[in-house]
Every structure is written in C-alpha cells, then in structure tokens.
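Student: This is a predicted model, with the sequence first.
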Amino acid sequence: MNDSSPGEGHVRVVGTAHVSADSVREVEETVKAEQPDVVAVELDEGRYRQLKGGSPDDIEASDLLRGNTVFQFIAYWMLSYVQAQMGEKFDVKPGADMLAAVETAESEGLDVALVDRNIQTTIQRFWRRMGIVEKMRMAGELLFGFADARGVGAVFGIAVGVFLGPLVGLYGDAVGITDLILTRTATAAVVGGAASYMLYTIASFYLDGDDALLAGLGGGTAIGIILSFGLGIGTGLATAVLKDLGIAIVGSLVIGIVAGVAVGVVAGVVLNAIGLFAPAEGVEDYEEYDMADLTDGDVVSAMMEEFRRFSPGGAEALIDERDAFIAHKLVALRQSGHDVVAVVGAGHKAGIESYLERPETLPPMESLVGVSEKKGFPWGKLIGFGVTAVFIGFFVLLAMAGISNERLLTIFGAWFLINGIFAGTLAKLAGARWSGALVGGLVAWMTSINPLLAPGWFTGYVELRHTPVNVGDIGKLNELLSDEETPIPELVGQMFDVPLFKLIMVVAMTNIGSIIASFLFVTYVIPVIASDLGGASGVANLMFEGARNSADLIWRTLT
C-alpha cells in the first residue's frame, strides 16, 4: 500500500505465512524489486539474534519471583510448538520468511528495522489477558485434546477434585466412604501405577509409542482395580500400613479427582450439546490446508478469528496490540521520509494497513508496553488474602479459646515441618539442587497460606542463579517432542536435560509438594495432634469458643 502525505515516504506491507516456502520467494522478489530504504521485519531484538544464530536472552532469576514467569513460558512454548509442527508439515523452518527478508536486505545493502514488540512483553500480556476459562481451555487442549467445554470441565474437575479429596478423607464416612475404601483406592493407585509402567515397558517392544502407552495405562488401571477391589489381595496389609502412615490421603485424592473429572466432563458434554464453547463454524484444522491455501490471507484470517474465539483476551495481546505497536513503528519510519517494505505475518496485515491509512486511530504507545493489568474483579488477590486471614484466624481463635502456647507451637511446628519436607523432597526428586530444595522447603509454610506466592518461585530463583535458562530451550524441546520413535521414559529423561523443562518441573513439583502437605495437614495431622481435644471436630468447637470469647472481649472493650 502507499498512503502517505507529500514529503513522507511510503510503506508496502507484505503479508506472509511464517512457514511457507512461497512466502520466502515472495519476500525475496519484493525486496529486490522495490529497493526500499528500509526493510521492516516482524521481529524483536531477541528473536532477531536467535534467528541469526546468536544466543537468546537468559531468564533473569529475579523475574521468577514476580510471578507467572513459568506459566508465560509454557504459553510461549505452546505457541512455538504449534508453529514448529506446521513448519515440519510443510518442510520449512519457522521464521524463514523473516530471515529471507533480513538476508535479502543485507545482500542489497538496505537498512533493516526490527518493528515488533519484545516477545517477553507479548507473552506476559498474553497470559494476563487470558481469563480463567480460557486458561482452562488451553490446559484441556494440552492434557486431553479438548479445547471445548469438555476440556474446561475436565480441568475444572481436577481442580475441584484436589480440594474435594481432603473433605472425602474427613467426612467420607457420612456418605459410606470408609477407611477400607480409601486404603483400597490407595492400593489400587499404587499397584496400578507400578503395573502400568511394567506393562508399558513390555508393550513398547511390540507397539508404537501411543499404543504402548494406552496399553500400559489401561492394563495397569485394570490390574490395580481387580487386585484391590475385586480380589482384595493385600487389603489387610494395606489397611494397616497405609492407615498408620496416613497415606490414605492418596485414596481420598484419587476419589476426589476422579469424581471431579467425571462430573466436569459430563457437564462439558452437555454444554457442548447446547452449543456453548462450540468450535467456530467453517474453520478447519491447519493440517487440512494445502500450501496454496496457507498463503491465502482469507484462510490466515480465519485461523486468527478462531484463535480470537478461543481466547478474546489472548488475541488482544497477541494480535491487536502488536498490530498497533508495529504500525506505530512504520508510521514513524514513513514520517521520516523512508520508503519501507514491511514483512509481517498475514494475520497482522489487515490491522496494520488499517492503522497506516488512519494513524490517528492508533492507541497511545505507552498503553502497548509494560505490564498489562488484569481486567475484571481481582478474585485471585481476594482469595489469597482470604486464605491468609483464615490461617492467622485459626491460631488466634485457638489462643482465645485458652489453648496453651506449647500446643500452638506444636501445631505450627507440624505445619512448618510437613510443608518443608514435602516441598523440599519433591523439588529434589525433580532435579533441584540441595540449596534450591532447602530454600523451597523453608518458605513452603509461608507461601502455602498465601496463593499469591509459591515456594517453587524461590526454588527456581536459586536454580537460575546456577543454571542459565533461555527461550532457545523451547526449540530443543520442540525437536524432542517431534521425535515419535523415542520411548517415552527415554524422552522424558532427555527433556529433563533441557534447563527450561527442568526449571518448570522443579517449580511445579515444589508447589505440588506444598499443596499435598497442606491437605495432609488438615486431613490427618491435626486430628492426630489434637486427638485429646476431640480431633478435627473438637478443634472446630474450640475455634467457635474462641470466636465467642473474642466477641465478648470486643464488646466489653467497646462498652
């Protein structure tokens, strides 16, 4: 296009498919024919350096403590993996169009301008703009292959099931879930897990990877259920050992999660049937497009609209804001009198050209950079402060009920130890250094009472002080995941050799350890410590008594 005032330069926007060989040829031919002053490319400094064979920026250790860094990299990994899969399908390296633009400009002696927003900013804003349902849909697609209501229901069911588990352990007797059922379920889970691994190992000699995995999981589940519930083998021993160790929480968590997922999936199927979360009509999976279709702007736009339907907030950060950011850069080049060929993804072309035609509609540049504020009511902060208030109130009410300081210190010490042991142990099992596991364990008691913090962030901080992690690791992970012949256990081992994956697992396992410890504490530890007080119900009665005493004290003080 060429919309400019007298004395200004002009901009021609070339829309490409990032994995299309035809786009590479179009870019090379256009740059050579136009001979502009500047070739502008949809790259930031980090991606440009990586595309040219340099090293991308490392993750700063301090950034991890600001929260959501790992989740943002998972989102970036997902987007990168989809593009890598498309590039493999069409036998073109992702980003080849941008590299062609840069190399052609350099060979012709033309200037190159990097006009895209920093990828870290984009992913951060992408993650924060996504709503909770959108994140659940993404998780459902990654875990179950469902990006509709079934996926949302399954992920929501897991979350509900994790919280439902301790309630099953505490009050299961009221609905017929006895200790025997809990220990049998725990036995089935342990035996089934071991059997699944052995069956998978055997099946991998005769079946392909996915078939071997399904055979292992299906066979192991059946063996665990039959041996534990059908034949009752080992039930007596399991009941004695598991109950004494308090590991029946495994059974309560399994029951809670299975129930939650089942209800969530059924609800998802019903919602799908009435049309909620249904896929956009007329939008096909990219595998059904041939090369000619892929470079067609209408098809790329249709794919963008499907993503916008999937995640309106994410699309705003990933597409709309970048349209405006790139347009700002191009308008500045045009106003400086430069003739520009801008090479951008086809999905951005229409939005950028609209801004170039009417630059007065551009949003302020300062609104497109920096930390993006979440929209809507801050439920996360409210829940976080609420959990902290409940924890503090627990000790205050017990103190007001007359519980001795020694007993309160015993309860707090148990909370500190169980959180530290579980968080630190799981961090170490995930490959953390001893120093990282120790730090995660020491802060787990504090972070577990505030969902706005996570012990994994502190463990990850220590890990990053010793092991550099950068965006380039995502490419390594994509290469590993594209190998369909490597056995899964070997593949997992190779993924742990990639620093980014190891960091993600260390952070996740530290957090999971703290979560398990918190539920175990409420479900089993408090009843043991407070057995002479009447167990969990006795502690609850003492808290009510503490509340009454507090109210009386406040009333006497005021009157």
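Tutor: Here it is on my side, so go on.

Student: contacts and neighbour counts: CA atoms only from here.
Tutor: OK.

Student: where do the strands sit along the stretch 151-300 of the chain?
Tutor: Here the stretch 151-300 of the chain has no strands by DSSP state E, counting those that start in this stretch.

Student: From Thr235, how far out is the residue lying closest to Val190 once chain neighbours are set aside?
Tutor: Distance criterion Cα to Cα, 6 or more residues apart in numbering; nearest residue to Val190, sequence neighbours excluded, is Gly224 at 7.6 Å. Look at Gly224 and Thr235: by Cα to Cα, to the nearest Å, they are 12 Å apart.

Student: In terms of packing, which of these two has more residues around it?
Tutor: Gly224 (24 against 21; other Cα atoms under 10 Å).

Student: next up, a second structure to put side by side with the first:
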Amino acid sequence: MMQNIRRLELGGRTFVLVGTAHVSRDSIDEVSAVIESESPGRVCVELDEGRYRSMTKAASWESLDIGKVLREGKGFLLLANLALASFQRRLGGDIGIKPGAEMLAAVDAAERLGIPWSLCDREVQTTLRRAWGRSGLWGKSKLLASLLSGVLTNEKLSAEEVEKLKERDELDGMMRELAEYMPSVKEVLIDERDRYLAARIFAQPEASLVAVVGAGHLDGLESWLRRFSAGEASVDVSDLEIVPPPSTLSRALGWILPLVLLGLIAAGFFRSGAEVSLRMLIQWVLWNGSLAALGSALCMAHPLTILASFLSAPAATLNPLVGVGMFAGLVEAFLRKPSVRDFETLNEDISTLKGFYRNRVTHILLIFFLSSLGGALGNFISIPVLAGGL
C-alpha cells in the first residue's frame, strides 16, 4: 500500500486515511480509486462548510466592507486569508489544478456511488482567529511575510515536485520548520486540527470509513484515532471551536511600550532638562512616523495617506486600542474607494503581486500591514536610541 494511504483496524472498525497534496492531479485520481475500491460506509473530507461552499459556488466579495474590517481590527486576518488563497490558487494554476480539487473529487465519487459523506474540518475562520489570537504583532508579521512570499516569488512547481510534497520526509521537515518558526501557529493549524479531524471522523457511526486529508495530517490523525479507540481521549472537541479573548497579559503588554517610551522621555527631562527631553520626543516621532510613512510609500499609497501615516503613528502608539495601519487604511479607502470591479476581480487579482497592488481592496490591506509594521519597527528602534541619549 502506498505510503500516503493508511488502513487502521480499530475496535472492529476500519479507517482508511488517504493523504493528499492539495494541488495534485495524481491525488485526484488516487482518491477516486480508493473510494471505489473500498466502497466504505462513509467518506470524510478535510473541508468545512465555508470552504466547501466557496469551492462549489462563485465566491462573492461584493458585501465586504473594507472600512469595517479595519475598524474591527481584522485587517491582518483578512490579508492572511487572501495571501494563503493567493498562494494555493497560483500553485494550482502552475499545474492546472484548483486547490482542494481532490476533496471535491472525493465528494463526487461518494455521491456517484451513493455513499454518505461528511465535512469534518473546523471552520477556517475559527482556525485563523485562534492562530491570530496567539500571535503578537511580530508573530502576525512573520506569518504574513511567509504567506506573502508565496505571492512575490515567481518560482513554479512541477507536478513531480508537488507529488514530492506528499512524501513523509518532506512533510516532517516542513512541520519541524513551521514549529520552530511559529510554534503557536503550528499548534493551531496542524496539531489542533489533527485532533479535531480525528474526533469528527471517529464520531461517524459507520464501521468503515475513508478519510481524505492533507498528507501532513496523517501521523496526527492516526495517533488520535488510536487514542480515541483505546478510550484514552475524549472525542469532545468543543474547546477547539472557541476563540479565546485576549489574555490580561496580552492586553497589558500593549500599554508597556508606550509607557517605556514616555518613561525614557521623562527620564531625559529630569536628568538633563526640557531641551534633552524635547529632542528625545522629536527623535521618537521621526523614527515612528517616518517608518510608518515609509511602509505606506512602499505600497504606493496616496500622498495624503503617507502623510496620515506619519502623523497618526505616534498617537496610535500611545493608544494601543487603535493602530496606525487602521488610520492609513481608512484614509486610503476614503481617497481611493474600491469599485465594484475591484470586488469582482478579487479572486483573480490575488494570484499575482501586480494584482495585489492593482486591486484597491488588497492595496488597502497592504498599506495597513506595511504601515503597521513600519510604525512598530520605528518604536523598537527608538528605545535604544532614546536610552543612549540619557
């Protein structure tokens, strides 16, 4: 049996796990063949309702209110979602396969054979929000930088290279790299979903099941299914569907940076007088505002947006409840309001860097991201600069 297909006999039940590459032509053929040969009591697929709906119906963005997204602090989340969709869409385009086509092939095969099927993954928005909630600004920036690099690169993968992604050694290496680079994100994206998928699969009543999942989940699924069968773990995964509110510590940390900056400026006043304190204040404003403005400028923002980034960055630093990216994005949205066409072409535009800049929706999100990152870098640079001036 192929390495990416596993048969588990647990407590009188049969679980056949089919590991796929999400943009693989061979995976599509393999999935259909396994379902036909096994003729299971049920087919389970690694999809949630939202993703299944978006894959089977034309995605509609016309109702998206970009201003509301920014005001509610969801700019990072939306940009990450679009960047991930961009990477998968472009990767699939390289070899003529739509992302997730093998999951739809599993559903089609089940319906053709009259086999019940189930969507067993956690809602993608819940997964992203849990991952986002565990990441600070630096973690969010690393995640977005990683995703956006998939948009920036012109490298194309062949069908053979995509198939290689299903090999266990390749996947193990990728998972270890992700765990080291962003451990909290890896826990939410991989480990939690392993448990969630396994619980949903195990909870199905049929004695024989075929589960079609990404190859990176095979080890985790097998481990959890064995634990469920042995009674070592509960199949209740309601805790994984909760988006926890920010912790008291994380909320407090948002006020620490402005207090440190103000403390340094105050120390300059008491140690060396008003002139030194004023010079330190100007240094901070210049570093903070200039790098925020530079972030907007790199996105080719409207000149007034660049100015707004510079002016709002210090105020945003002193009030963690708002952010310079929100101000910059809202100003750009006001000056260059997205048109109906921007929403209609969003799915195509996210496939290329040029499209990200051309489409006003993603352009606003890029301004939001880079101005936020620039302002944050300016603040962190300011701390040693101000401390050195005491």
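Tutor: Looks like it arrived, so ask away. This is a predicted model, so every value here is computed, not measured.

Student: Superposed, how do the two chains score by TM?
Tutor: For this chain pair, the superposition-based TM-score is 0.67 by TM-score structural alignment, normalised by the length of structure 2; 362 aligned residues with a Cα RMSD of 5.4 Å.

Student: got a list of what the residue nearest to Val190 of structure 1 touches?
Tutor: Gly224 of structure 1 makes contacts with 187-193, 195, as judged by Cα atoms under 8 Å, 6 or more residues apart in numbering.

Student: Ala199 of structure 2 now?
Tutor: Contacts of Ala199 of structure 2 (Cα under 8 Å, 6+ apart): 224-225, 228, 235-237.

Student: Show me what it aligns to in structure 1.
Tutor: In structure 1, the residue paired with Ala199 of structure 2 according to TM-score structural alignment is His328.

Student: isn't there a helix covering that match?
Tutor: Yes. Per DSSP: H, G, I helix; E, B strand; the rest coil, His328 of structure 1 lies within a helix segment.

Student: what separates it from Gly351 of structure 1, distance-wise?
Tutor: Taking Cα to Cα, one finds His328 of structure 1 at 12 Å from Gly351 of structure 1.

Student: would you list every one of the strands in the stretch 151-300 of structure 2?
Tutor: Using DSSP E, counting those that start in this stretch, strands in the stretch 151-300 of structure 2 cover 208-214.

Student: in it, which spans are helices?
Tutor: 159-164, 168-181, 183-186, 193-202, 218-229, 248-272, 274-298 (DSSP state H, counting those that start in this stretch).

Student: Dump the ones you listed to CSV, plus distance to Val324 of structure 2.
Tutor: Below are those laid out as CSV (distance: least, Cα to Cα, whole Å):
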stretch, distance to Val324 of structure 2
helix 159-164, 40
helix 168-181, 26
helix 183-186, 25
helix 193-202, 34
helix 218-229, 40
helix 248-272, 14
helix 274-298, 7
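
Student: ok, back up a step: so among the contacts of Gly224 of structure 1, which ones count as buried?
Tutor: 187-193, 195 (16 or more other Cα atoms under 10 Å).

Student: Now for the contacts of Gly224 of structure 1: which two are most distant?
Tutor: Taking Cα to Cα as the measure, the contacts of Gly224 of structure 1 span a maximum distance of 11.8 Å, between Thr187 and Ala195.

Student: can you give me the helices in the stretch 101-250 of structure 1?
Tutor: Using DSSP H, counting those that start in this stretch, helices in the stretch 101-250 of structure 1 cover 119-129, 132-144, 149-171, 179-203, 209-225, 235-245, 249-273.
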